[in-house]
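Chemist: have a look; sequence and predicted model below, questions after that.
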Amino acid sequence: MKEMGKRLKGLRESMGLSQMKMAEILGLKQPSINRYEQGTATPTVENLRKYADYFDVSMDYIFARTDNPEGKLYAHQPKALAGNREMRQFIELCFDPSSPYNERLKETMLRMLEEMQE
């Protein structure tokens, strides 16, 4: 249980999240997050799924059965084409339109997709 707590804490810290923010994201309470990380309480299966989905890691990684964090999205490699209308719509939804970097981020993403095609 201590190793799982270390993994959960490491995941949270790798994203620069406080326990309070992690609790908010997962819909939990901060003291619960603290107990999980200290190894004094075990998250429910539902809460473990929330962690795995949020950080895109496998449950085996959380349980310290493997050091390979690959989750379901790591293996997913869509055939992304910058000229694809659906992909352009998806990219439009990815970035905050009120951000001063919105256009630059979209352009960069499209450029990266074009490079993948080559």
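Modeler: Ah, there it is.

Chemist: every contact and neighbour count from this point should use C-alpha atoms.
Modeler: Will do.

Chemist: max-length helix in this structure?
Modeler: helix 102-117 (DSSP state H).

Chemist: next up, a second structure to put side by side with the first:
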Amino acid sequence: MNDIGKRLVHLRKLENLGQKEAAKLIGISSVNLSRYEKGNRTPNPDMIKKLAKFYCVKPSYLAFGEEEHLNFLSDITKEEAKMLKDYLIRIREERQKHGEENL
């Protein structure tokens, strides 16, 4: 597994997605996603952009491991981060309350 593959697996697991489910949501075959994740195939620049957009990261993080990978959190305030964290905790509590693993 190459570094891009490791980052793809890490990001997919952060989203609690299986490989087939992620591939379907991204709009690629599960075979291709598997090849990218295992390092058997390197995504071209357009595919890197597509994958980065799906996982809400910067293409440079995905391709080279550069920069903070949480692109959508890069310009929020500490107060906004706390509000987001509180909101995510409430979502998790609701899922547990209703016995739902993934929404």
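Modeler: Thanks, I have the structure now. Keep in mind that what you see is a predicted model, and the values were worked out from it rather than measured.

Chemist: where does the TM-score land?
Modeler: The TM-score (TM-score structural alignment, normalised by the length of the second structure) is 0.64; 77 aligned residues with a Cα RMSD of 2.0 Å.

Chemist: tell me where the first structure has helices.
Modeler: Using DSSP H, the helices found in the first structure span residues 2-14, 19-26, 30-38, 45-55, 59-62, 85-94, 102-117.

Chemist: list the helices and strands the helix or strand hosting Glu79 of the second structure packs on?
Modeler: Assigned by DSSP states H and E, Glu79 of the second structure falls within helix 78-98. Applying 3 or more Cα pairs under 8 Å, 6 or more residues apart in numbering; DSSP states H and E, one finds that helix 78-98 of the second structure contacts no other helix or strand.

Chemist: starting at the chain centroid, how far to that helix?
Modeler: Here helix 78-98 of the second structure is found 18 Å from its chain centre; the criterion is Cα atoms, centre = their mean, to the nearest Å.

Chemist: which ones are touching the residue nearest to Lys24 of the second structure when sequence neighbours are not counted?
Modeler: Once flanking residues are discounted, Lys24 of the second structure sits nearest to Ser30: 7.3 Å by Cα to Cα, 6 or more residues apart in numbering. Counting by Cα atoms under 8 Å, 6 or more residues apart in numbering, Ser30 of the second structure touches Gln19, Lys20, Ala22, Ala23, Lys24.

Chemist: which of the residues you listed are buried, as a ChimeraX select command?
Modeler: Buried subset of the contacts of Ser30 of the second structure, written as a ChimeraX selection, criterion 16 or more other Cα atoms under 10 Å:
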select :19,22,23
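
Chemist: for the contacts of Ser30 of the second structure, which one is nearest Asp3 of the second structure?
Modeler: Gln19 (17.4 Å; Cα to Cα).

Chemist: and that closest one, how close does it get to Lys38 of the second structure?
Modeler: 12 Å (Cα to Cα, to the nearest Å).
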